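*Asks:* Coordinates for the following, if possible.
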Amino acid sequence: MKFLFDLFPIILFFIAFKLAGVFTATAVAIAATGLQVAWVWWRHGKVDTMLWVSLALVTVFGGATLLLHDEIFIKWKPTVLYWLFATTLAASALLFRRNLIRTMLGEQITLPDKIWARLNGAWVIFFLTMGGLNLIIAFSFSTDIWVNFKLFGGMGLMLVFVIAQSLFLGKYVESENEEKP
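*Replies:* As a prediction, the model looks like this:
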């Protein structure tokens, strides 16, 4: 359910784009993300940093798209978000010796330090790649293809990446369970 909730603004952007074009879709994405933040705030009393960052980026890049009537800005938003995630993961690990993937998943899974580092690095590479791929699609193909990629391609690649990670991590989780009596 959380996965669909996280995709809420992207799905609404997609629908609005197909019905009314990129500028209406951009306004819808800004409003949907704002509603998403308000809902989380109302339900939980706090909002995850990632959601605040997403709201800020969609508001800045979407606002520029609407104000300047130029879709180039909204096309840059996913790349900036992906590269910000990659930079945050890499900088946390390199500068502060803090593995944010481990911080997020450490209570659900126990892994050796070396595997946590690989997992963090894999996410950095994934986000860098997704950012670059977004730019290639956004500036080499039509806006319609970019919007389709944004929803279906991005979600599909994320799913493939998570499944590949699960398969990779499976051997470490199983060996961890086998050692316990």
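
*Asks:* only C-alpha atoms for contact and neighbour calcs from this point on.
*Replies:* OK.

*Asks:* wait, isn't Val80 in contact with Gly131?
*Replies:* Yes - using Cα atoms under 8 Å, Val80 is in contact with Gly131, at 7.1 Å.

*Asks:* Same drill for these two, tell me which one is more crowded.
*Replies:* Set side by side, Val80 and Gly131 show more neighbours around Gly131, with 22 against 18, by other Cα atoms under 10 Å.

*Asks:* Would you mark the buried spots in the longest helix seen in the chain?
*Replies:* Longest helix of the chain, by residue count under DSSP state H: helix 113-140. Using 16 or more other Cα atoms under 10 Å as the test for burial, helix 113-140 gives 116-117, 119-121, 123-124, 126-132, 134-135, 137-138.

*Asks:* I'd like the next helix or strand past it.
*Replies:* helix 143-148 (DSSP states H and E).

*Asks:* on contacts alone, who are the packing partners of that next one?
*Replies:* helix 2-20, helix 113-140 (3 or more Cα pairs under 8 Å, 6 or more residues apart in numbering; DSSP states H and E).

*Asks:* The structure of the following sequence is requested for comparison with the preceding one:
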Amino acid sequence: MTEPRKIKPWLKATLELGPLVLFFVVFMRMREQTVTIAGTEYSGFIFATLVFIPVLVASTLALWRLTGKLAPMQIATLVLVVVFGGLSVWLNDPKFFKMKPTIIYLIFAGLLGASLALRRNWLGLVMAEALPMSDAGWRILTGRMALLFLGLAVANEFVWRNMSETAWVNFKTFGLPLLMVGFFILNAKLFERHALPKDGE
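*Replies:* Presented below is the predicted three-dimensional model:
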């Protein structure tokens, strides 16, 4: 199997986070305005979505070209952004794009739950290179991540259905990534307790 090629961390971060940051900036500048394209008026949210889709496609393709590999979550995110973002633009209805995080989190929660039920270590296959752990550690982490994704799906549904578009964009841009980071920080003891010994230990 071909090893993924290494790229500079700042370039990787730019390609992964740049499209989301651009979406946030465009939305914040255009949220009180409408844009007319081919005789149809679009809200600032829809216009930001229209900008976000091709930029995400380009950055994901660039990441694949530079590294030779994409994570399953990156592929799933790209597909769902194109489908649901495209529906939001086509139908001029923002709810489809807002539902995208819910759907992707439910998909991953379902996959992780299935891996536990089938006694398969699918999460370890994806993350073992970066986070070598024992099988017991992976089982615990898989269960916790399945619950995390379920919680994030519920949280996304609550925010977009009950709060303003600005609140949802802030939640999507900053809240969801911070919750993910917080999850891994809270599980630091798990990683330490179930880490595989390094060579020579």
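
*Asks:* coming back round to it: what span of the second structure is the longest helix of the first structure aligned with?
*Replies:* Here helix 113-140 of the first structure aligns to the second structure at residues 135-162, judged by TM-score structural alignment.

*Asks:* average gap between the matching stretch and the first structure?
*Replies:* Following the fit onto the first structure, the mean deviation recorded for stretch 135-162 of the second structure is 0.8 Å by mean Cα distance after the TM-score superposition for the first structure.

*Asks:* just how off-centre is that stretch within its chain?
*Replies:* Relative to the centre of its chain, stretch 135-162 of the second structure is centred 13 Å away, using Cα atoms, centre = their mean, to the nearest Å.

*Asks:* Could you do stretch 20-39 of the first structure as well?
*Replies:* For stretch 20-39 of the first structure, the distance to the chain centre is 16 Å (Cα atoms, centre = their mean).

*Asks:* what's the mean deviation for stretch 106-114 of the second structure versus the first structure?
*Replies:* Using mean Cα distance after the TM-score superposition for the first structure, the mean distance for stretch 106-114 of the second structure is 1.5 Å.

*Asks:* In that stretch, which residues are buried?
*Replies:* 106-113.

*Asks:* now these in CSV, with distance to Val51 of the second structure and secondary structure?
*Replies:* Putting those into CSV (distance: Cα to Cα, whole Å; DSSP: H, G, I helix; E, B strand; the rest coil) gives the following:
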residue, distance to Val51 of the second structure, secondary structure
Leu106, 26, helix
Ile107, 26, helix
Phe108, 26, helix
Ala109, 29, helix
Gly110, 31, helix
Leu111, 31, helix
Leu112, 32, helix
Gly113, 35, helix
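
*Asks:* Out of those, which is nearest to Asn170 of the second structure?
*Replies:* Nearest to Asn170 of the second structure out of these is Leu106 (Cα to Cα; 20.9 Å).

*Asks:* Now stretch 52-65 of the second structure: buried residues?
*Replies:* 52-53, 55-57, 59-61, 63.

*Asks:* Would you mind pulling the contact partners of it?
*Replies:* Applying Cα atoms under 8 Å, 6 or more residues apart in numbering, the contact partners of stretch 52-65 of the second structure are 12, 15-16, 19-20, 22-23, 69-70, 74, 78, 81-82, 85-86.

*Asks:* Taking those residues, please make a ChimeraX selection of just the buried ones.
*Replies:* If you want just the buried ones from these in ChimeraX, going by 16+ other Cα under 10 Å, the selection is:
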select :12,15,16,19,20,22,23,78,81,82,85,86
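
*Asks:* center of the second structure, which residue is that?
*Replies:* Thr77 (6.0 Å; Cα atoms, centre = their mean).

*Asks:* which non-adjacent residue is nearest it?
*Replies:* For Thr77 of the second structure, ignoring the flanking residues on the chain, the nearest one in space by Cα to Cα, 6 or more residues apart in numbering is Ile104 at 7.0 Å.

*Asks:* Which secondary structure state does the aligned residue in the first structure for the one you found sit in?
*Replies:* Under the alignment (TM-score structural alignment), Ile104 of the second structure maps onto Leu81 of the first structure. Put simply, Leu81 of the first structure is helix when judged by DSSP: H, G, I helix; E, B strand; the rest coil.

*Asks:* right, and Leu81 of the first structure touches Ser54 too?
*Replies:* Yes - counting by Cα under 8 Å, Ser54 is a contact partner of Leu81 of the first structure at 7.2 Å.

*Asks:* residues near Ala13 of the second structure, how many?
*Replies:* Quick note: Ala13 of the second structure (other Cα under 10 Å) scores 10 neighbours.

*Asks:* Arg43 of the first structure too?
*Replies:* When counting by other Cα under 10 Å, one arrives at 10 neighbours for Arg43 of the first structure.

*Asks:* host element of it?
*Replies:* Per DSSP H and E: helix 22-44 holds Arg43 of the first structure.

*Asks:* mean distance, that helix to its aligned residues in the second structure?
*Replies:* In the superposition with the second structure, the average deviation recorded for helix 22-44 of the first structure is 1.5 Å (mean Cα distance after the TM-score superposition for the first structure).
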